[in-house]
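Q: Sequence first, then the predicted structure:
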Amino acid sequence: MTRPGGGVSGVLGVDSGGSGLRVVVAVDGGRGAVAPLASKEPVRTGPRGIDANHMLQQLVPMARQLMADAGVGTLRAVAIGAAGLTTLGDALRAELPSALARELGVRRLALVADAVTAYTGALGQRVGAVVAAGTGMIAIGTDLKSWRRADGWGHLLGDCGGGSWIGQAGLDAALRAHDGRPGGSARLLARAEEMFGSADALPGRLYPRTDRPAVLASFAPQVAACAESDPAAAEILAAAARHIADSAAAVCPAEGDAASGEVQVALTGGLFKMGDPLLVPLRTALADRLPYARQVPAAGDPLDGAVRIAVDLAADRLTLPRDDSMLHVVAEAMDATEVPEGA
């Protein structure tokens, strides 16, 4: 929809995580998105949680460039998916609405936990559960009345079945073999020494690292590579599958939505690129724990989810449960003439 002097209207989707910031503008009700821009610098956290000023310093220039590239003069809505929003998002909720209104003219804003954008990218506005797994692991589900989440507690307290968990279990099996303790794996020991040097030096290489979860997760593909011929590696992945299925079952609604009656379960995130060594036992575990739910491919990723939320917010059809910590919406009334055609 074109406005006099305003150009084409669009929406902005943002995915802020541990690897940086990804931003995209979409036009025509979510179609015709221009290529996203990305920053490899993660948004900082401090005493007040996620640093709103640091996010703005990165986000505003990228948004302006994308709007210019797409010929977008007006943003109907913005959705920002942010890792840590649930527990560290107070500054974002307090500062971003007025700052984005001032800098970009934003009148409708959704601040969204990254698990919710992962859910929406995978399933849209449907009843079900989504497991998002990479270095960490979290499961989220909804009956479209409220949200439920399981795990996502970080590598020291949880993230069971995620990349850092698998990597740590693999290194444990390697060191067991080094010591001659039961449950060891000579294959994993050889892989660990190829990656990190001698087993005796491993603590010194690992413990001082501030990026320890990512370092642990970097060993997870080695566990998958050994699983076909190594019983210890295969059991690690089978245990990971059981943990993931347990989390999915903890959040998955027992009944489907009114329209279809169906409950869907989807997997999203880089961990599942390991393929069959993890996916085969995981599909079996999900079928055992959630026999009533249909396993479906994820339709998109968290950035797709942010765009979908922004599009639905702009068109007044966002039916996902509102929650100050998970899906916080700030919206002014929109004139009917501003609703996009076909929305």
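A: Thanks, I have the structure now.
Q: switch to C-alpha atoms for all contacts and neighbour counts from now on
A: OK.
Q: quick one, strands of this structure?
A: For the chain, the strands defined by DSSP state E occupy 2-3, 7-17, 20-27, 37-39, 45-46, 49-50, 72-82, 108-113, 128-133, 137-142, 147-151, 264-268, 294-295, 327-331.
Q: try it against this one:
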Amino acid sequence: MPGGAATHVLGIDSGGSGVRVGVARADAYGGYAAENPLTGPPPLTWSSSTPAVVGARGIDAEDLLARVLPAARELLHEAGARRLGAVCVGAAGMATLGEDLRTRLPAALADALGVRRLALAADAVTAYAGALGQHPGAVVAAGTGLISLGAVPEGVMERVAARGAEGLGGASEPDDATGTGAPPGTGGAPGALRTGGAPGGGGAPSTGGPSSTGAASGGGAAAPRGDTRWAATGWRRADGWGHLLGDCGGGAWIGRAGLEAAMRAYDGRDGGSKPLLARLEAVFGPATGLPGKLYPRPDRPAVLASFAPEVGRCAGEDPVAQAILRTAARHIAEAAEAVCPRLESSGVALTGGLFRMGAPLLTPVREELAARLSGVPVTEAAGDPLDGALCVAAALATDELRLPRDAALLSVV
């Protein structure tokens, strides 16, 4: 590709359900995911339902490259790309399984595609970017598992803190990193800290799990009203600890709770659900055979999650199923509350296949979020993780990337 201004960017999304590749114009995500992020033609995409191989060094870079490079070349040719400005690779397990990717991808992509700007991101980060762009807020990504990620883009807290010294509420500068203003429906004065939600407003301590980035406390106030949660880093994480230690409210959690209620009904114990028992037997066969079908499976979380839609289908007639979803909604809202910055332009986005369950889950989730994060708008995700990878790549290509750098979550080489 000859030199000159970047014309296109490449995004790669490697997850548990497969690998996807996308090519978009470098200017297609104008202002890096503002209110309507896609300002150009839709990206060209390729997908495979086979996940990347995981070996002794984590995600196998050679296997991933062998599949995505031919697809990328074909998409770039089809798009008429003259110069590839940047690449973003978003991968499930990047933080703990990304050693081989971090070691081999920079040189390999430079040799194969001539690209010198590469972002390596956890899939939670690309889910965040696809959902909210560079606006402050929180994203709950829920499928088989569940993780919540909150972010304050670079420069936001400094501007809010500076304005806070002069008195909040009168600033005219937007507090998002792109200068595009708050997302639709936020209302209020840009830059003002929220005082609703958890007791103590912006100073409320996190109630979720430990942060993978070490941002918990200490380090001096980085924001007005004593909220020090963002002093060490611009990212906060809650849950995502797997089906044995967490992922509370996710698909495997809901499915397991539903199956337990079914087995209680089979035994005649309190808390049982005959409708869920009927669905268990319709899906898996006799209840007594379920342990033998479940415990030997290496994909137990996925098997458990496959029963979550049955819980949703029973919720309209079964108070036990309804209570399971209400508890799941509370866990989801707790995870969002733990990571959401209390800024006037903050929003919460819900993304992932679990939310396709619809009203049986979404209605209690929205009620719980309204109670815990009063005034924070809950929005549909603007895009998916592949859109997020393309957004990050477009911002990197144009020197507009403001999402915080983090060795485990988002690194740029």
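A: Structure's in. What do you need? A quick note: this is a predicted structure, and the numbers were derived from the prediction, not measured.
Q: Send over the TM-score of the superposed chains.
A: Scored against TM-score structural alignment, normalised by the length of structure 1, the superposed chains reach a TM-score of 0.91; 323 aligned residues with a Cα RMSD of 1.5 Å.
Q: before we move on, back to that, Serialize the strands of structure 1 to CSV and add fields for mean neighbour count and distance to Glu235 of structure 1.
A: Formatted as CSV, the strands of structure 1 follow (neighbours: other Cα atoms under 10 Å; distance: least, Cα to Cα, whole Å):
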stretch, mean neighbour count, distance to Glu235 of structure 1
strand 2-3, 13, 58
strand 7-17, 25, 30
strand 20-27, 23, 33
strand 37-39, 16, 37
strand 45-46, 11, 37
strand 49-50, 19, 38
strand 72-82, 26, 34
strand 108-113, 26, 32
strand 128-133, 28, 19
strand 137-142, 26, 19
strand 147-151, 19, 21
strand 264-268, 23, 21
strand 294-295, 17, 23
strand 327-331, 18, 37
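Q: Out of these, flag the one nearest Met195 of structure 1.
A: strand 128-133 (22.9 Å; Cα to Cα).
Q: Which residue range of structure 2 does that closest one align onto?
A: Residues 137-142 of structure 2 are where strand 128-133 of structure 1 aligns, with TM-score structural alignment as the criterion.
Q: residues in contact with the matching stretch?
A: With contact meaning Cα atoms under 8 Å, 6 or more residues apart in numbering, stretch 137-142 of structure 2 is reached by 124, 127-128, 131-132, 146-152, 250-251, 332, 335-336, 339-341, 345-355.
Q: which one in structure 1 is aligned with Val23 of structure 2?
A: In structure 1, Val23 of structure 2 lands on Val25 (TM-score structural alignment).
Q: Check the gap between the closest residue in space to its match that isn't next to it in sequence and Gln65 of structure 1 for me.
A: Nearest residue to Val25 of structure 1, sequence neighbours excluded (Cα to Cα, 6 or more residues apart in numbering): Leu12, at 4.6 Å. From Leu12 of structure 1 across to Gln65 of structure 1, the span is 12 Å (Cα to Cα, to the nearest Å).
Q: which residues in structure 2 form helices?
A: 61-79, 94-97, 99-113, 123-132, 156-165, 251-267, 274-284, 290-294, 300-305, 308-314, 319-339, 359-372, 385-397 (DSSP state H).
Q: quick one on the thing from earlier: need the strands of structure 1 in a markdown table (columns: distance to Tyr207 of structure 1).
A: Listed next are those as a markdown table, based on distance: least, Cα to Cα, whole Å:
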| stretch | distance to Tyr207 of structure 1 |
| --- | --- |
| strand 2-3 | 56 |
| strand 7-17 | 23 |
| strand 20-27 | 24 |
| strand 37-39 | 28 |
| strand 45-46 | 22 |
| strand 49-50 | 25 |
| strand 72-82 | 27 |
| strand 108-113 | 29 |
| strand 128-133 | 23 |
| strand 137-142 | 21 |
| strand 147-151 | 23 |
| strand 264-268 | 29 |
| strand 294-295 | 38 |
| strand 327-331 | 36 |
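Q: Which one, of the ones you listed, ends up nearest to Ile309 of structure 1?
A: strand 72-82 (6.3 Å).
Q: what packs against the closest one?
A: strand 7-17, strand 108-113, helix 114-123, helix 302-314 (3 or more Cα pairs under 8 Å, 6 or more residues apart in numbering; DSSP states H and E).
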